[in-house]
Each structure stands twice: as C-alpha cells, then as structure tokens.
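Colleague: everything below, folded, please.
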Amino acid sequence: MAGEKRNRIKELSDMQRAGRQKILMFTDWYEPGFKAGGPIQACKNVVAGLKGTYDFFVLCSDRDLGDQVPYKGIPVNQWIKTETGVNIWYASPDFMGKRRLLKLLEEVKPDFVYFNSMYSFKYTLLPLWILLNNRYHGKMILAPRGMLHKGALKIKYIKKVVFLKMFLLIGWSRKIIFQATDEQERKDIEFFFTGRANVAVVEDIPTFNDQPLQERSKEKGSLKCIFLSRIHPKKNLHYFLDLLKEVDHDIEIGFDIYGSEDHHDYAEQCKKIAASLPPNIKVRFMGGVPFNRVFEMLRQYHVFVLPTLGENYGHAIFEALSTGLPVMISDQTPWRNLEPLKVGWDIPLQMKEKFMDAITRAAGWDQREYMEWSEGAYTYAKEYLQELHALEKYRQLFSSPETKSILLFTDWYEPGYKAGGPIQSCRNIVNILKGEYEFYIICSDRDLGDQAPYQGIPVNKWIRNEAGVNIWYASPDFITRNRVKQLVENINPDFVYFNSMYSRLYTLLPLWVLLWNHYSGKIILAPRGMLHKGALKRKYFKKYIFLRLFRFIAWHRKVIFHATNKQEQKDILFFFSTKAKITVLDNIPNTSLRQWRSKIKRPDELSCVFISRIHPKKNLYYFLKILTELGSDVKLVFDVYGMEEDKNYAKDCRQLSSLLGTNIRVDFKGPIPYDQVFATMRAYHLFVLPTLGENYGHVIYEALSAGDPVLISDQTPWRYLENKKAGWDLPLSEKDQFKEALGKALAWKQEEYDEWSRNAFELARDSFDIPRLHDRYRKLFG
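Modeller: I've put the predicted structure just below:
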C-alpha cells in the first residue's frame, strides 16, 4: 500500500512537470451515481469535453444521493484513475476533514478548483474555507446549479437567505468566480451579492442522443407522458398530478414517473394524489434510472413533463428534446418560447388553463401532427448543440487570468458632466478596460456645483450599470474614515486609482485610510494637471503648503503618479523629487467612429465656440479682452458653453462681453452634457481655449475630431498646430498673435477652411495608437 502511495505521488509530480494544468473538482455525487440528476451530468460532460486538455481530479462521495451504502466494487479514500484518464477520489462520509483536505491539496496542487454546489458543507463550504484560509492563489469557480433561483429558494427560504447574507458578509463572494449557466442565473447571483460578484456565463454541456430520430406510434385521444427527475418539491410533480384530475374522461393518459425519492414526505404526497386519479389516468412510479438507460426510456413516450419551480439548465429537458420528445414545462427554465417552434410548451405556473390546453392538444395529435412536433424537437436540440460552443467557453473559464479589481475614487462621474475632462478621463479608462478588470467607482451623488443629487439614482449603495461597472454614488456626509475602510475591505481591490490631487473626500481621506491600514495593493494618483504652473497661480500659497506637507509625510513615495505627458512628469518631479514613481501615459480619447464633414464658410464671417468650465484657469476673460480690441469691421459669433464654477469670474466675463459692439455677438449658453459636445462643435468654425494649463485637454481633442481648427494657448500638450494647418497654440504673452490668428480665420474662404478643417480631423484621428495605449494601461494596472 505504501509503495502504491509513493507511486501515486510520483505520478502527480510527473503531471506537474508535464505542464498540463490541473482542475480539482468538488461535487457531492459523480458517476456511477445518477440519482442527483443534472449536477452529475453537468460535471461529467465538462470532464468528458476537456479531459484531453486538462488533468481532472474529482473528489466526491462514495455513494449515490440518498443511499446508505457505498458503490459496489469501488475503492474508497484513494485516487483511482479511470479508463478515460480521469482521477477520482470516492470519499467515505467520515473522510472530509481539514487535515485530510489540506494534504490532498498539497498533493494535487491544482491550478483551478471547481465547486459544483452552492450549499454543500462537505464539498463546497469546508474546502472553500480551507483554500481561503491557506491563501490559495489559483482560480476558484463555483457553480450554484440553479440554487439561487427564486423557485429553489422557496424551500427553506429563511435558512438559505441567512446563509447567503453570511457568505456575502465574510467576503467569500469576492474571492471566487461564479459560473452562471444563463443570464437569469447571472441576475440571481448579482441580486444576492449586490453587483460585487465576478460572474462568468457559461452554458452547461448537454448529453446528446446520437441515434437517429425514431418514429413513435401515436393515436388520437391518448398520450404517454414521462417525468424524469428527482421527486422533490422543487420539481413540482404534484402540480401536474393535480392537473390530471381535470382531464376529460374520454382522454387516456399514461404517466410514468422516473426518479429517486429525494424527499420522502413529498413523494408520499404525490403517490396519494396519483391514487385518487380517475381510471383514464394511469400513473406509475418507476424509480430511478441510470444515465446509460435515459435515452432508451425516453424513446417509449410521447411528451416529457417537468413543471419545475426553477432550473438553471435542465439536462433532462434537452435529453428529451434530443430524442424527439416535445416538452411540457414551466417557464422557470432557460428553455423558452417553444410553442411557436412546435417543440413544446413553457407555461407560467399560475396559468393552469394553458397547461390543460397543452395536455388536451397533445392528446389530440394524430400520427402526422405528432411527428411534425417530434421532428421539430429533435431538430431544435441538434441545432442548439451545433451553435453552443460551450467547450470553448469552458476553456476560457479555465485559462484566462482571474479578473483583477480596480477601485476608482473621483469627485464626479457620469451622468455628471460639468467637471469636464476629469470625468472623461475616468470614463474612457473604464470603457477601454472594463472587459478585463472589475471596476468599482466611488463618486459624489451630484454634479459639480449642484445642490441636489442626480435624479433617479440610489445613493450610498453599489449599483451595477448596463456596462457592468459598479458605482457608489455617495451623499455629502457619507465619506468617513470608517466607511471608506469598510468599503475597501469589502472590495479588497488589487488597485486603487485617485483622479485628483487635492480632493479631500475622494483622494486625501481614502489615501490616508489605505496607508494607515497598510494596504498592500498598487495605489495610482493622477494629478490631472493640478501641478501645472498655470493651475497653481490660483490659491498658490495654500497649494504650496499642502504639497510640501504631502512630501514631508512621504506619501509621494507610496503612490505611483500617473502623468499624462512629459510636462506633467516634470511638474511632479519639481515638487516631489526623483524619489517619486511616475508612469507617463496619455489620456484615452473618445474612440467612437467619426467622419469628417464640410461646413459652410464665407470670408469675413466666423463662428467661435468655448466649451469648458468658466473658471480663471480656463482664461475666458483673456479672449473676451482680445475681442474688445478688434475693429468694428469684424463680424464674429462667440458662444460660451460651460458651468459658472467661479461666479465672480463669470460675472466679470459677462460684464466685459457687454462692452462689445453689435458686430461681435457673445452668448453664454450654459453647460451641456458630454453626449452633446461633438454635435455642438460641428456647428462652429473655430474652437477657442486660452487656458492657463491642461494636462491633456479632452475638449481640444473633441474639437479637432469635429473638424474644428483650434485657437488655444501653448499650455497644453497640443503643440505646433499652425505647421499642421489644424489651428494655433500661442503664448499668452502675445495677444497680437491671437488677433492675427483670428484675422486669418476670418479671411478663410471655403476651400482653405476645408483644408484646415480636414487637417484638424485627421490630426485627432491619427494622434493616438489606441491598441498601444490599451496595452500600456494594462501594464499600469499589471
């Protein structure tokens, strides 16, 4: 025995060196068991489909569901290698303990661990606890197998809900990947785990009947029905038996029930109903049937029946369809809209009359009608299997790296828009990476300057939007040390990203919480141009003291600064010395597909637009002052879009604009949502932004991509524009150059303007290598 054990350990080591990845599968029952039905089939078919790619180790009970004795002739509590090359450990009831499981894990060293149940103590909860407690670093996948469906939860509801709340509270739901077999199960998982769960939708692999369709004899007025499932309240057998009481006496129905009596009292209830049925209804309880006889049994009947309270898949339903049996099932399975296809019925359980109509209609089929539906069922199953591609999805599930999480703090996020570029910076990072990372965003519940929160958006709770991003809209009094600490502990993020340099609630407080609690992940801080000399002109002394303090307490050594260009890198180094860690990485622009379009342009007419916050940093007053110095022969329209962030500054701008002559019309339009910016830009000839400093300038990119040449300061990354005939980037000390640029723009004729407009569009289009940028952001969060 000792020699066999040494040989087995050597064999396991050889597998490790061979390079094939190993999957350890925990399941209460496995073949030759059959009484548990679909969950056994689900595991068996995954193993059969992938055993050529992975080494499988299946750990299961040594007996079938409900049995008191183990399988005959099968050794227990040791690895057995089957003829198909699968390793199985049939565990006796007293085997599953902490030390023994730890020893098995050390022997197998699995790359992946797969759990085939939500609630099983021995084959899910105990091994999952051991893995987490011992800091297992592989991927853990849990398949709830429909156990979170509302129908399944009706049984022992309070006990299950308390368990699920505990599962969420202790954070296990964030440390595994849930396998949902359809979209409904994904919703069920996210309902209980509040959008924090990592869910992969991968359909079950069914067993297909490989025999050709066999014609069955069918006489009008009679029907042979089969129920093939566990006799358990969830399967709802009594519902159909009660319906049979209402069948017309001139219809003869044979109803055979196959399945283990999983719930003794419920089985007795069903037998009692069956015994009370009229003589034209013949019901037989046939007991369980092994998998290798399922198709043989199904071929003897006309219709398959399963009025279930809920199935995440329904292997027996597919097996019935694949043998040409139309099905009569509830609408609580993934198999929907069957009647129009003439393959069966999926009927709401509250609509008993529709079930009765289906029974009467099926009994009334003659041979020709029945074969039409039978062929429809067979063809439906065959086409479903051809389109499934489930094996490829399982390979992805067992190969792709575990999704890492990014916690992003930002003062404002969509649907907010008044803060401009910083919102777009975050939004574009999320959009380009959301398929590879799980994003959690904590932001204010209102837009910049607003007194009221966004309408219709719940606050102080996680919301998962349609794009799959988790957002917490925080009320003004929500962000405190303890709450931030709790949120971070719940998410356990791999990365934390701060979208501001000075924000007290959305940078400084959470950064302090992270460092105080010895957070071990990567912290990234994006100053967003707030260290630029132009931005520092406002409240200079206050900002200077803060930055000195930031450096004095050495926070700059504990974060990675995200600079969006070389100038911002220099600004960071100026304040924090060469000890600051910096990644220089361009902002991500809006990559939506756009086309150039010509705009009408007449000489001596010009429409200009400013879209940005009305704030001293954006320097709108400077351009208005230039307009007051233009001659009376200049005809110009200048529309200003943006929120008045600095009311006094906005008032000064309005007063100055009122001094302009009638030849120059200035209109303050107010802020506009981001999704209207591009269309608004297209209505003008020239974009204006004499800013004191931008680390990027999303709105400049938007203007160029709309075909607007730009008139901007030289305090942005957009440089040497005149050489490219796409605009001007001018020193703020040279007002005459701004006037000269306006004169050239006014003089443009249609052909010359089209040239500059097209150049602007092409500059935006060609300014970024999006795949390369995507890859560099992966490295930042790598």
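Colleague: please count neighbours and contacts with C-alpha atoms only from this point.
Modeller: OK.
Colleague: I'd guess Q41 is in a strand, am I close?
Modeller: No - counting by DSSP: H, G, I helix; E, B strand; the rest coil, Q41 is not part of a strand but helix.
Colleague: close enough to count as contact, it and H315?
Modeller: Yes - judged on C-alpha atoms under 8 Å, Q41 makes contact with H315 at a distance of 7.4 Å.
Colleague: hmm, L515 and R481 touching each other?
Modeller: No - taking C-alpha under 8 Å as the definition, R481 is not a contact partner of L515, at 11.9 Å.
Colleague: roughly how far does V305 sit from K150?
Modeller: 20 Å (C-alpha to C-alpha, to the nearest Å).
Colleague: again with K165
Modeller: Taken as C-alpha to C-alpha, the span from K165 to K150 is 16 Å.
Colleague: what of L433?
Modeller: Distance from L433 to K150, by C-alpha to C-alpha: 33 Å.
Colleague: for F285, which residues are in contact?
Modeller: Residues near F285 by C-alpha atoms under 8 Å, 6 or more residues apart in numbering: 256-258.
Colleague: and L12, by the same measure?
Modeller: Per C-alpha under 8 Å, 6+ apart, neighbours of L12: 107-108.
Colleague: confirm that V496 sits in a strand.
Modeller: Yes - per three-state DSSP, V496 lies within a strand segment.
Colleague: does it touch S520 like I think?
Modeller: No - checked against C-alpha under 8 Å, the pair V496 and S520 is beyond contact range at 10.4 Å.
Colleague: quick one more, to check against the first:
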Amino acid sequence: MRIMMSADWFYPSQMGGPSNAIYWQAKAMARAGHQVTVVATSQDIPSTVPTSRWLTLACGRVMYTKNPHFYLPFAHIWYAVVAIRQAEVVHINSLFYPSSVVLVIAARLLRKRIIWAPHGELSPSALIYRSRLKQGLLRLFRVVSKDVIFHSTCAAETVHIRQHFGHNALVQELENMMEMAPARTRKPEPYLLFIGRLHPIKAIDRLLETLSESAIFRNGAYSLTIAGPDTNNYRTYLEELVKTWELTEKVTFVGPVYGDQKEQLLANAYVTILPSHSENFGNVVIESLAQGTPVIASTGTPWQLLETKRAGCWVDNNPSDLCHAIEQFLRLSVDAYASYRQGASELARRFDIHANVAQWERFYEDALG
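Modeller: The predicted structure is shown next:
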C-alpha cells in the first residue's frame, strides 16, 4: 500500500501530541511493509535535521520542507502534491493548517482516496480561538470534503465532526496508538505531574486553583511539577497565579522535557494529571500508563477507561471535583496505590502500535475499499 501523509509538525518536533502520533503511525506501517511518504514542515525541529531534501527514515520517506513562513507553506504544498501523485491513500493531518485544504483539493483532482484527521481541532474549546476565521474556513471545507473519510480518535470527536460536516459525513474511528518506551526503573518522588503544551485549553490554571484549595496538598510533602513548552507566554500567567495563591514552594516549572528525561519524570511521579478542557485523545496518558504511573484526567478527555480499568480517575475539571479526586489519591494505602500502578501498566498494552498495527492496515484497506 502506498500512503502519503501530510503533517505541519512532525517528529522530532515536540509541538503537541500529533507530531509523535503521526510518526509512530507512519513507522508502524513502514515496518509492516507499506510504502510511506511523509511531507512535513521544518517547524520546531533541531537544526541538525536536513531540510528540503528526501530522507529515508524508519517511518519511510520524509521531506522536512523549508517555507518562507510557517503559515506560508509553499514548499510544503509543492512537495506534497508531487508525493500525492504516487500515493493510493492521502492522509491529511490538521484541518486549519493552510496547506491542508489545498492538498485535499489536489488529491480530489488526482482522484485519490483522502483521509482527513482534525486532531481535536473541532472541539468547542479549540474553536473559540480565532472563531470567526475558523467558521469561515469550515464553510469552505464542507464544500471540498465530499467523499473524504474523517479520522476520529474517539466518540466525542466523531460527534464534533458530524456537527460540522453533517450526519452523513464519512467517519472512521480509531484510537491513537504509540510506540511504547521501555519501562524505566522507578525512583519514587512525592510530586504530581502535569506534562504537555502550556496552553489555556490545558486548564493548568484550573489545576493550580484546585491545589491552592487543598489542605492535604498545601500541608503535605507533595508538590506539583509542570513540564512542557510554553505557548504565547502562558507560562508567565501561570507563574503569576502561583505567586497569587502562595504556591511558590510547592510548584516547579521545568520547561520542555524529551526522551529519557521525560520517561523518567513520568516514571517517578506519584500521579499524572491532565485537567484539559478538551482533548481528542491525550498521548501523555498512554506515556504515563506505560511507566506504570496512574492518571487523573478530566471528562474533557476520552479517558473513562481509567476508571473502568482501575488505572486512575476520570473527573470533571471543576476545582471541587478535581480536588476530591486528587485528595483521594493522596490518601491511598500502599497496597491500593500499587494496584493502580498495576492497572496502569496493563491498560498501556492496549495502545502499543506495533502490536496492533493490523488495526491501521484495516483502516486504510477499508478506505480504499
């Protein structure tokens, strides 16, 4: 099978979960014997990565395009159209990146089967940013999306897609999967962990408010570690909140973490917290579970499995409910906590992309069929 994938951010970029999810997906399909071509931008990749030439990597043939500006992706469009000509399936990642609609139109003209993945961009919490522009673009997208198959990662995202593209929109639902990092030797430390992009949609301010109201957190040995890249100076706002709520001694910002440092940070944490207003998936949940660390996730994420598999909590992110869930964890006995860690490790296996690559093969075969 010949698959062409377009991505705005792509590994080794770490600007959000999709940059890794698309890479793992491409790598698994390439390892399974399929011809995979990825055209990405050079945004947020190390200077040591060659740009504007084809590279043969573990995930297939990759081009990191050098564009005049991130939002003027002329080179990205050019190389992607060249790649589309040789593909059977064209998988466009992102709705609102400027090249996406151009590539959908090009793929339609070339009579290719098209898969379009919103990656959470249609959630109400995401659409409030630049809402007028996005609503205008969605009207255009509805015109060009006939016969396009939308990739949804969860039931909520399927609902969002059909709200905007109609009840007859073609949607295939398949959870994100990932390449599992080896379990690290745990050196337990008394910290709660938020790890991810620092952005208002992640509701980190809600988490800080919650912890400011928790006597158990304030008076106990536990602290909060916040890791991840800043977006639009949101970290400064969070640091002001930390001072306002007198949490300076209890909250640490460590910036972006990658590779072994990231996995060890996840492994050592007592619990990972994802309080987001909205997530179409949340790769960090799987990354935490893979290290045996339970997760408290908001009901704005599709992670009810944390409750049913006893691997964490799925709770509303209002301060009262979130505080109750966190304090429940801080009160767990040693044996009860060990049970949650076991549940976390067992649940992680469900999302191993190399063990479950047949699901993606069926996804593409169904699209072609």
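Colleague: so what number do they get for TM-score?
Modeller: TM-score for the superposed chains, counting by TM-score structural alignment, normalised by the length of structure 2: 0.88, backed by 360 aligned residues with a C-alpha RMSD of 2.6 Å.
Colleague: pick out whichever of V496 and S520 of structure 1 has more residues nearby.
Modeller: V496 (25 against 12; other C-alpha atoms under 10 Å).
Colleague: map the more buried one onto structure 2.
Modeller: Matched by TM-score structural alignment, V496 of structure 1 corresponds to V90 in structure 2.
Colleague: how much space between its match and R2 of structure 2?
Modeller: Distance, V90 of structure 2 to R2 of structure 2, by C-alpha to C-alpha: 9 Å.
Colleague: what is in contact with those two at once?
Modeller: Joint contacts of V90 of structure 2 and R2 (C-alpha under 8 Å, 6+ apart) do not exist.
Colleague: could you point out the longest helix in structure 1?
Modeller: As assigned by DSSP state H, the longest helix anywhere in structure 1 is helix 367-388.
Colleague: which part of structure 2 lines up with the next helix-or-strand element following that one?
Modeller: Per DSSP states H and E, the first helix or strand lying C-terminal to helix 367-388 of structure 1 is helix 390-397. Under TM-score structural alignment, helix 390-397 of structure 1 has no counterpart anywhere in structure 2.
Colleague: roughly how far is helix 390-397 of structure 1 from the heart of the chain?
Modeller: Relative to the centre of its chain, helix 390-397 of structure 1 is centred 17 Å away, using C-alpha atoms, centre = their mean, to the nearest Å.
Colleague: who are the packing partners of it?
Modeller: In this structure, helix 390-397 of structure 1 packs against helix 38-50, with contacts taken as 3 or more C-alpha pairs under 8 Å, 6 or more residues apart in numbering; DSSP states H and E.
Colleague: which position in structure 2 pairs with G693 of structure 1?
Modeller: Match for G693 of structure 1 (TM-score structural alignment): S278.
Colleague: what about whatever residue of structure 2 lines up with Y540 of structure 1, how many residues nearby?
Modeller: Applying TM-score structural alignment, one finds that Y540 of structure 1 aligns to S131 in structure 2. By other C-alpha under 10 Å, the residues close to S131 of structure 2 number 12.
Colleague: try the one 10 residues further on
Modeller: Burial of F141 of structure 2 is recorded as 19 neighbouring residues (other C-alpha under 10 Å).
Colleague: so it sits right up against V102, yeah?
Modeller: No - the criterion here is C-alpha under 8 Å, and F141 of structure 2 misses it with V102 at 10.2 Å.
Colleague: need the strands for the stretch 101-250 of structure 2, in chain order.
Modeller: Under the criterion DSSP state E, counting those that start in this stretch, the stretch 101-250 of structure 2 contains strands at 113-117, 149-152, 170-173, 191-195, 223-227.
Colleague: mean per-residue distance, the third one versus structure 1.
Modeller: When you say that, I think you mean strand 170-173 of structure 2. For strand 170-173 of structure 2, the mean deviation from structure 1 after alignment is 1.3 Å (mean C-alpha distance after the TM-score superposition for structure 1).
Colleague: could you tell me where that strand falls in structure 1?
Modeller: Counting by TM-score structural alignment, strand 170-173 of structure 2 corresponds to 581-584 in structure 1.
Colleague: list the contacts of the spatially most central residue of structure 1.
Modeller: Against the mean C-alpha coordinate of structure 1, by C-alpha atoms, centre = their mean, the closest residue is G468 at 3.8 Å. The contact partners of G468 of structure 1, by C-alpha under 8 Å, 6+ apart, come to K434.
Colleague: that one in helix, strand or coil?
Modeller: coil.
Colleague: isn't K724 of structure 1 up against F761?
Modeller: No - taking C-alpha under 8 Å as the definition, K724 of structure 1 is not a contact partner of F761, at 11.3 Å.
Colleague: neighbour count: these two, which is higher?
Modeller: Between K724 of structure 1 and F761, F761 has the larger neighbour count (other C-alpha under 10 Å), namely 24 against 13.
Colleague: so the more buried one is in which element?
Modeller: helix 750-766.
Colleague: after superposition, how close is that helix to structure 2?
Modeller: So helix 750-766 of structure 1 averages 1.7 Å relative to structure 2 (mean C-alpha distance after the TM-score superposition for structure 1).
Colleague: rewinding a little: how near is the match of G693 of structure 1 to E157 of structure 2?
Modeller: Counting by C-alpha to C-alpha - S278 of structure 2 and E157 of structure 2 are separated by 10 Å.
Colleague: what is in contact with these two at once?
Modeller: Common neighbours of S278 of structure 2 and E157 (criterion: C-alpha under 8 Å, 6+ apart): 120, 123.
Colleague: let me have the strands of the stretch 101-250 of structure 2 in TSV, adding mean neighbour count as columns.
Modeller: Shown next, in TSV, are the strands of the stretch 101-250 of structure 2 (neighbours: other C-alpha atoms under 10 Å):
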stretch	mean neighbour count
strand 113-117	22
strand 149-152	22
strand 170-173	18
strand 191-195	23
strand 223-227	20
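Colleague: redo those strands as JSON lines? Include distance to R350 of structure 2.
Modeller: As requested, the strands of the stretch 101-250 of structure 2 are exported to JSON lines (distance: least, C-alpha to C-alpha, whole Å):
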{"stretch": "strand 113-117", "distance to R350 of structure 2": "21"}
{"stretch": "strand 149-152", "distance to R350 of structure 2": "18"}
{"stretch": "strand 170-173", "distance to R350 of structure 2": "16"}
{"stretch": "strand 191-195", "distance to R350 of structure 2": "22"}
{"stretch": "strand 223-227", "distance to R350 of structure 2": "26"}
